[in-house]
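Chemist: Predicted model, plus sequence, below.
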Amino acid sequence: MISTKLTWKVSVIGEPGAGKSSLISRMAYDSDSISASMRGLIRKRVSIQHDGENRTVEVLFQEINGFSGAESLLSSSNAVIIVVDITKPMDLNELGKFVHFVSNFGKSPLVFIAGSKLDRRYEAQIWESDFDPMKNNGNVKIYMVSSKMPDTVKTMLNDVSLNLLKRTMERR
């Protein structure tokens, strides 16, 4: 049994309008409404079931607007969720380079890609299969989510938390 308190910093990064704030609001407050109080680090207690034990951890969400100049903000992140608006075209080669950069950055945070605005999939410009080249031999996980579809975000948050717990236990 792990007896120490666990706190993880999860950076949520993406271009303006990608859905970062709504995604954080759904993860932290179970709402897709963006609160004016969402400044700085947003705290959320998460309960994780692993190896027959229930573990409560604290997750600190940090929103990062845009990819350029993000290095200093990513430095202490345990995980990075890269949010991509699937309804807007994007240079996937540049995204792949950023995914590679983040995967090898600092203390090598876990990397997740969240294709956002799944509720508007009929307008999609990017499909889940477009992200396949970025999976980096299974080290990068892909999720198709929408803050308006709570189960998609809950599934992602549970998986991010479980992967962070497994990594923490492996390093002990």
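Modeler: Great, that's in hand. Numbers count the residues shown, from 1 in each chain.
Chemist: From here on, just use CA atoms for contacts and neighbour counts.
Modeler: Noted.
Chemist: What segments of the protein are strands?
Modeler: Taking DSSP state E, the strands of the chain run over residues 7-14, 41-50, 53-65, 79-85, 110-116, 140-144.
Chemist: what's the distance between residue 137 and residue 103?
Modeler: Distance, residue 137 to residue 103, by Cα to Cα, to the nearest Å: 12 Å.
Chemist: And these two? Which one has more around it.
Modeler: Taking neighbours as other Cα atoms under 10 Å, residue 137 and residue 103 compare with residue 103 leading, 20 against 9.
Chemist: Please determine how far that one is located from residue 112.
Modeler: In terms of Cα to Cα, residue 103 sits 10 Å off from residue 112.
Chemist: ditto for residue 170
Modeler: Going from residue 170 to residue 112 by Cα to Cα gives 19 Å.
Chemist: From the neighbour counts alone, determine which of these two ranks first.
Modeler: Taking other Cα under 10 Å, residue 170 and residue 112 do not tie; residue 112 has more neighbours (24 against 8).
Chemist: structure B:
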Amino acid sequence: MMAQKLIWKVTVTGKKNSGKSSIVSEAVYSTATPINSKGFVRKKVNINFMSSEYDIDLLFLEMPYETLNEKFLSKSTFVLLVVDITDTESLQDAREFLSEYNDEMEIFIIATKADMRYASQFWEPEISQLADEYGVVYFIYSNRDDFSSILKEIIGYALAKIYNPGK
């Protein structure tokens, strides 16, 4: 059986200094050291889902919340909405983003800087409440963690949504 080939655009957005570059670097290169990318960064993944094999080219585009471009955003397969647990404003920005775009696209919240819990201004109860309110999935991430397991889970959710839209 041949693998189905897909190309997905993934927009990574959030407030300035929330950890967007680290998320892209971790997802693509397995390093938390931010890369300086202008434009798309590609990651090839192969995944089995519901007895089918998929070769997916993930095209990551980092788009700061302050410079959101609706044209690019609307063509995303899914959005990683990055919130920084050490900055209450990023949670407010996430709420605004979700209220504006949640009906239009698949959004996942990535709460970053979990290794700085001692400096957190909000934590899982607030993130969970926001996710429940908008019916989105969230992940709490520290750059000491392996992002590939989170990415696999996100891809699984996206495939399930695409191939089981009623669920």
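Modeler: Here it is on my side, so go on. Keep in mind that what you see is a predicted model, and the values were worked out from it rather than measured.
Chemist: picking that back up, could the strands of the first structure be laid out in a markdown table, adding distance to residue 159 of the first structure?
Modeler: Output for those, formatted as a markdown table (distance: least, Cα to Cα, whole Å):
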| stretch | distance to residue 159 of the first structure |
| --- | --- |
| strand 7-14 | 13 |
| strand 41-50 | 9 |
| strand 53-65 | 13 |
| strand 79-85 | 12 |
| strand 110-116 | 10 |
| strand 140-144 | 9 |
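Chemist: Give the aligned equivalent of residue 167 of the first structure in the second structure.
Modeler: Residue 167 of the first structure maps onto residue 161 of the second structure when the alignment is built from TM-score structural alignment.
Chemist: burial count for that match?
Modeler: By the criterion of other Cα under 10 Å, residue 161 of the second structure has 13 neighbours.
Chemist: Can you get me a residue count around the counterpart of residue 145 of the first structure in the second structure?
Modeler: Counting by TM-score structural alignment, residue 145 of the first structure corresponds to residue 141 in the second structure. When neighbours are defined as other Cα under 10 Å, residue 141 of the second structure has 20 of them.
Chemist: How much space separates residue 141 of the second structure from residue 5 of the second structure?
Modeler: Taking Cα to Cα, one finds residue 141 of the second structure at 29 Å from residue 5 of the second structure.
Chemist: Which stretches in the second structure count as helices?
Modeler: 20-29, 70-74, 88-101, 124-134, 147-163 (DSSP state H).
Chemist: Let me know which of these is the nearest to residue 64 of the second structure.
Modeler: For residue 64 of the second structure, the closest of the helices of the second structure is helix 20-29, at 8.0 Å, according to Cα to Cα.
Chemist: ok, and what's touching the closest one?
Modeler: Helix 20-29 of the second structure has contacts (Cα atoms under 8 Å, 6 or more residues apart in numbering) with 12-14, 31-36, 41-43, 60, 62, 64, 82, 143, 146-148, 151.
Chemist: swap the cut-off to 6 Å and go again
Modeler: When contacts are defined by Cα atoms under 6 Å, 6 or more residues apart in numbering, helix 20-29 of the second structure is touched by residues 31-32, 34-35, 43.
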